[in-house]
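Asks: can you look at this prediction? I've put the sequence above it.
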Amino acid sequence: MSLGFQQVGISDTDLSAEEPRLQAWLDKQYHGEMEWMVRHGMMRARPHELQPGTLRVISVRMNYLPAKAAFASTLKNPHLGYVSRYALGRDYHKVLRNRLKKLGDMIRERCTTVNYRPFVDSAPVLERPLAVKAGLGWTGKHSLVLNREAGSWFFLGELLIDLPLPTDQPQAEQCGRCVACITTCPTGAIVEPYVVDARRCISYLTIELEGAIPTEFRPLIGNRIYGCDDCQLICPWNRFGQLTDEDDFSPRAVLHAPPLTTLFAWDEPTFLRVTEGSAIRRIGHLRWLRNVAVALGNAPWSQENILALEQRQGQHPMLDEHIEWAIAQQKLKRQANALEVQRPQQKRLVRAIEKGLPRDA
């Protein structure tokens, strides 16, 4: 359609079936430090309370997968930083919200008394259950919305409206017995089908978490410095993922496959300039450095990595903790490399002794 949405669906506002699941998730503390999840409570499942008078929710999806996404080549090169593919371009919140507002304006031109309010992951709304109810797809075992024709590489947005529009029918779930997303998660964050413990999720750890990343998860993060796509990458339905034609979602070259040492050298003005208009800016320079420090610790040993880490010491206590951990990891790898070099020499010495030959043989 002219606004760039790949699919539009309509649902009513009744999410009462989601309330027990949401409460159970909160009771288990799976939301971590995202206290706003608790603060808004069950309003997330009651759109009509968030926007009084709402009768219907128009859910939309917009593809974001860029051409030449370079998933494997970046993830497999531990010297590079991996940014979740959704965050390589312009902040999707702004793009979708502007389009949804235009959709509301178009409807208002034909129905002058209509009231509406657009949302894009910016208010206490259960967007994924609403999208499923509107027929945009089904809930995958990784908790994301899946679509037969598009996989899961798309953003969601909602327009709450006070018109009694006809509603769409939900799709049947089509994950079957597949548990690929559960078994591939680096940190075991998908604790059961459809349930994610955010406290273990790399996206949460690198984006939402404000303090120190728990030590147990640092080695598992690898070179993922902002978000994680693993559960989507392994999903068979993403063979049908559609590329975006939105220029706003085109990757910024400086973020696509950047060397970790380059990223760690950014001062705050550089970080703010490079991430202007990007979703990445919201984590701030300090958390950015925290994430990159962890990735440097996970990278193969090099003197360049050690020097880069040491040059940042003393700037902030939380960052120092991660730098010290990363330096310790680098030193362990240097020792392991030395042992690998010595091992063949030791084997030759043992063989020489066994044969009764001179030790310098």
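Replies: Great, that's in hand.
Asks: going forward, measure contacts and count neighbours with C-alpha atoms only.
Replies: OK.
Asks: Y92 and A279 touch, don't they?
Replies: Yes: checked against CA atoms under 8 Å, the pair Y92 and A279 is within contact range at 7.4 Å.
Asks: more neighbours: which of those two?
Replies: Comparing Y92 with A279 by other CA atoms under 10 Å, the one with more neighbours is Y92, at 23 against 18.
Asks: so how far is F119 from the more buried one?
Replies: The gap separating Y92 from F119 is 12 Å, by CA to CA, to the nearest Å.
Asks: with G41 instead?
Replies: 18 Å.
Asks: which one of these two is surrounded by more residues?
Replies: A count of neighbours by other CA under 10 Å puts F119 above the other of G41 and F119, at 21 against 16.
Asks: what's near enough to touch the closest residue to R56 other than its chain neighbours?
Replies: Of all residues not flanking R56 in the chain, D12 sits nearest, at 4.6 Å (CA to CA, 6 or more residues apart in numbering). If you count contacts by CA atoms under 8 Å, 6 or more residues apart in numbering, D12 has them with L55, R56, V57, T167.
Asks: correct me if wrong: L165 contacts R56.
Replies: Yes: using CA under 8 Å, L165 is in contact with R56, at 6.7 Å.
Asks: give the residues shared as contacts by those two.
Replies: I10.
Asks: the two - which one has more neighbours?
Replies: Using other CA under 10 Å, the more surrounded residue of L165 and R56 is R56, with 24 against 14.
Asks: what residues of the helix or strand R348 falls within count as buried?
Replies: Element membership for R348, per DSSP states H and E: helix 317-354. Neighbour counts over helix 317-354 (16 or more other CA atoms under 10 Å) mark 318-327, 329-331, 333-334, 349 as buried.
Asks: comparison target below:
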Amino acid sequence: MSMDFQQLAADIKQWGKELGFQKVGITDLDVSAEQAALKRWLELGMHGEMDYLARHAELRADPALLHPGSVRAISVRMNYLPAEAGFARTLKNPRLGYISRYALGRDYHKLLRNRLKQLGQRIQQACAELDYRPFVDSAPIMERPLAVKAGLGWTGKHTLVLDEQGGSWFFLGELLVNLPLPTDQPVQEKCGSCTACITICPTQAIIEPYVLDARRCISYLTIELKGAIPEQFRPLLGNRIYGCDDCQLVCPWNRYAKLTDEGDFAPRKDLHAPELLTLWQWDEAQFLRQTEGSPIRRIGFERWSRNLAVALGNATAAEDIIAALEQRLPSASALVAEHIEWALARQRSGVAQVEKQVLRLVRAVERGLPRDA
């Protein structure tokens, strides 16, 4: 008896929703249209220290090489925006630390991978011939182009995937499968003439529509960059200590974003609008305890301290901040000490955080986010 792949595809989408994915799409594995742009981006060095993006070019060009026999990608997305995310409250208080909202809860990799594995098992029950492999940021796979081809959204000018009914506050994952399932159609791009994400970026990292210079991006500077943060960017980081959400916060389509109901993505109390000085008092052992199971742990204590030093330097000048920076300086590594010295110079000169963009961003946030976000 032959398999009804049309019905199987419909079943897969229903099973995916039952497993907590807000949308499921299916596409072939041809990502050749993206290769020229990626090659140019890498040649211009816009990936910075992210050398892994330049490796395994042949795998990125042909996802089937990652799992021989695959002919389709089942692309999924899962919302992560928590209720009471506290964007405005955190961003407009320079004594608090802002953490990208995707990192407030547990690391998403394991959760999505486990759900994708469950989806694969359900498909296998219906079709014993299935051979599959799940991916969640775990291999050189072009997940955004695959998601766009699968109809999960379009590529916004900030390079993230956008959906008119779900904004961009979601994670992506894929199942590569060997079944010739019917494919979905891409959706129409609807950014139009809007340039809000380009305009608001504190470091002007979106150098033109759909082109991000990672070397200028706050997420790259606070997470991926291993060495010193270039001085010209330090004042622009404000109180952002891990990642940045500004381009998403001002996007008009995110007023339609849906809040997550996944408990693992709920903000941890000690990371939700935390006092910078409280975080500054952590030693490495406490950092490791507080970030267990969190994506934040991957940057390590030294880079965490580096980021905090910059944020403290950007805070309104205060004696308690100067005292805390001075106390830590003698025991700091060379990398952290450099940033402490910079922060002390700003604090001692009375340079307060005066970032008009933050006020503009806060107003945009308060106007445009979903209720309870």
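Replies: Done, it's in. If you're wondering where the values come from, they're calculated on a predicted model, not measured in any experiment.
Asks: before we move on, the earlier item: against Q125 of the second structure, how distant is the alignment partner in the second structure of the residue nearest to R56 of the first structure?
Replies: Taking TM-score structural alignment, the alignment pairs D12 of the first structure with D28 from the second structure. Plainly put, D28 of the second structure is 22 Å away from Q125 of the second structure if you go by CA to CA.
Asks: also Y52 of the second structure?
Replies: From Y52 of the second structure to Q125 of the second structure the distance is 36 Å (CA to CA).
Asks: can you give me the strands in the stretch 151-300 of the second structure?
Replies: Secondary structure of the stretch 151-300 of the second structure, counting by DSSP state E, counting those that start in this stretch: strands at 154-155, 161-162, 170-177, 206-208, 211-212, 240-242.
Asks: map Y86 of the first structure across to the second structure for me.
Replies: By TM-score structural alignment, Y86 of the first structure lines up with Y102.
Asks: quick one: that match and M78 touch, right?
Replies: No: counting by CA under 8 Å, Y102 of the second structure stays clear of M78, with 11.3 Å between them.
Asks: neighbours of the spatially closest residue to L22 of the first structure that is not a sequence neighbour, just the number please.
Replies: Among residues not flanking L22 of the first structure along the chain, M42 sits closest, at 7.8 Å (CA to CA, 6+ apart). For M42 of the first structure, the neighbour count with other CA under 10 Å is 21.
Asks: so stretch 258-269 of the second structure aligns onto which residues of the first structure?
Replies: The aligned range for stretch 258-269 of the second structure is 242-253, by TM-score structural alignment.
Asks: start and end of the matching stretch, how far apart?
Replies: Note: stretch 242-253 of the first structure ends 21 Å apart using CA to CA.
Asks: that one: which residues count as buried?
Replies: Q242, L243, T244, D248, F249, S250, P251, R252.
Asks: and if you look at stretch 98-105 of the first structure?
Replies: Here stretch 98-105 of the first structure shows N98, R99, L100, K101, L103, G104, D105 as buried, counting by 16+ other CA under 10 Å.
Asks: one more: stretch 150-167 of the first structure?
Replies: 150-163, 167.
Asks: burial of C185 of the first structure, as a residue count?
Replies: 22.
Asks: where's the aligned residue in the second structure for it relative to L236 of the second structure, distance?
Replies: By TM-score structural alignment, C185 of the first structure lines up with C201 in the second structure. Using CA to CA, C201 of the second structure is found at 10 Å from L236 of the second structure.
Asks: and if you look at V161 of the second structure?
Replies: V161 of the second structure is 25 Å from L236 of the second structure, by CA to CA.
Asks: then Y242 of the second structure?
Replies: 14 Å.
Asks: show me which of these two is the more surrounded one.
Replies: Neighbour count, other CA under 10 Å: between Y242 of the second structure and L236, Y242 has more, with 27 against 21.
Asks: quick one, what contacts that one?
Replies: Y98, I99, S100, S219, T222, I223, I296, W304, N307.
Asks: quick one: map it onto the first structure.
Replies: In the first structure, Y242 of the second structure lands on Y226 (TM-score structural alignment).
Asks: same check on R289 of the second structure?
Replies: So R289 of the second structure corresponds to R273, using TM-score structural alignment.
Asks: just A139 of the second structure next, same as before
Replies: Match for A139 of the second structure (TM-score structural alignment): A123.
Asks: from Q311 of the first structure, how far off is its match?
Replies: 40 Å.
Asks: cool, R287 of the first structure as well?
Replies: 17 Å.
Asks: let me see the contact set for the residue most central in space within the first structure.
Replies: Central residue of the first structure (CA atoms, centre = their mean): G227, 3.3 Å from the mean position. By CA under 8 Å, 6+ apart, the contact list for G227 of the first structure reads V83, S84, I202, S203, Y204, T206, I207.
Asks: good, we can wrap up now.
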